[in-house]
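J.: predicted model follows, preceded by the sequence.
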Amino acid sequence: MWDCAECIRRYEAMKHVQAVIAGLTAEDPGVDWDVTDSIVATQINLSRHIADAHREALPDWDDTCGTCADHRTTLERTGRRTPDLLPGAVMAAEEHRARHLFAPPRVVGLL
């Protein structure tokens, strides 16, 4: 991941958005400065790139992560009940696993 220029570009974009929103929030905490959820969008953007371009770098499922457990259950259930929806479930699960590479534990479980 850290040898990839695209990963670095997307990571820096994510950190920049976080810093900008944090600065605006510090100035006026009563306003939702991230109404378009750009922080979440940049995290998804990076995790999607990692899952697509660096699949071999995805960490294994984390047995202590409730969201990993939820994704595993969803994959199993979707594969049995609605296999046509499985590609979307796989994509979401891979994005979550990728987030373990760059997001703190308190944040990684949110998606």
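T.: That came in fine, so what should we check first? Numbers count the residues shown, from 1 in each chain.
J.: when you work out contacts or count neighbours from here on, use the C-alpha atoms and nothing else.
T.: Will do.
J.: quick one: the helices in this protein?
T.: 5-27, 38-53, 66-81, 86-99, 105-108 (DSSP state H).
J.: other SSEs contacting the third one?
T.: If I follow you right, that is helix 66-81. helix 86-99 (3 or more Cα pairs under 8 Å, 6 or more residues apart in numbering; DSSP states H and E).
J.: another structure for you, compare them:
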Amino acid sequence: MIIEPLRVPLIPDVVALMELGAPYITPRTYSDYWLYSEFQDIMTHPEHRRRGVTRALVDDLRKQAWVWSCRRLYLTSGPGNIAAHKTWETLGFANVRGDRFIDGVSVITDYKGPGKTRAVYELVLER
């Protein structure tokens, strides 16, 4: 798998890809993509799903986290994104206990700001 830094010419392609993830992923303003040094809004293009792309990405992230001596990986999903919840659990992530449940998934209210409730997942990296 090739993971490369986001470059300005690629932003329109990223925004177009993210629009395919609605309502679970929505593009922010173009300038927002330079404010983060974390992995966010991960999705696989619909034409490439069910081919191991997400598993390969998580495996690469896990390897890099190991190199950096990280002890855990965290990610979030929108409460209604059932496919994502199943994927994260299949890949070994555990749904972190939140303050309530939505459709059987534990969520944290307003986790990413007002009205942005999220299911949080954790993967403990064994040393």
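T.: Cool, the structure landed. Bear in mind that the values here come from a model prediction, so they are computed numbers and not experimental data.
J.: TM-score them against each other, please.
T.: Scored by TM-score structural alignment, normalised by the length of structure 1, the superposition of the two chains gives a TM-score of 0.30; 62 aligned residues with a Cα RMSD of 4.7 Å.
J.: export the helices of structure 1 to CSV and append columns for mean neighbour count.
T.: Formatted as CSV, these follow (neighbours: other Cα atoms under 10 Å):
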stretch, mean neighbour count
helix 5-27, 15
helix 38-53, 19
helix 66-81, 15
helix 86-99, 20
helix 105-108, 12
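J.: next, count neighbours for residue 65 of structure 2.
T.: Applying other Cα atoms under 10 Å, we find 15 residues neighbouring residue 65 of structure 2.
J.: mind checking what helix or strand follows the helix ranked longest in structure 2 in sequence?
T.: Longest helix of structure 2, by residue count under DSSP H: helix 53-67. Counting by DSSP states H and E, the element after helix 53-67 of structure 2 in chain order, helix or strand, is strand 72-77.
J.: what angle do that following strand and helix 53-67 make?
T.: 150 degrees (axes from the mean of the first three to the mean of the last three Cα atoms, to 10 degrees).
J.: elements contacting strand 72-77 of structure 2?
T.: Going by 3+ Cα pairs under 8 Å, 6+ apart, strand 72-77 of structure 2 lies up against strand 119-124.
J.: can you give me the buried ones in the strand it packs on?
T.: Buried residues in strand 119-124 of structure 2, counted by 16 or more other Cα atoms under 10 Å: 119, 120, 121, 122, 123.
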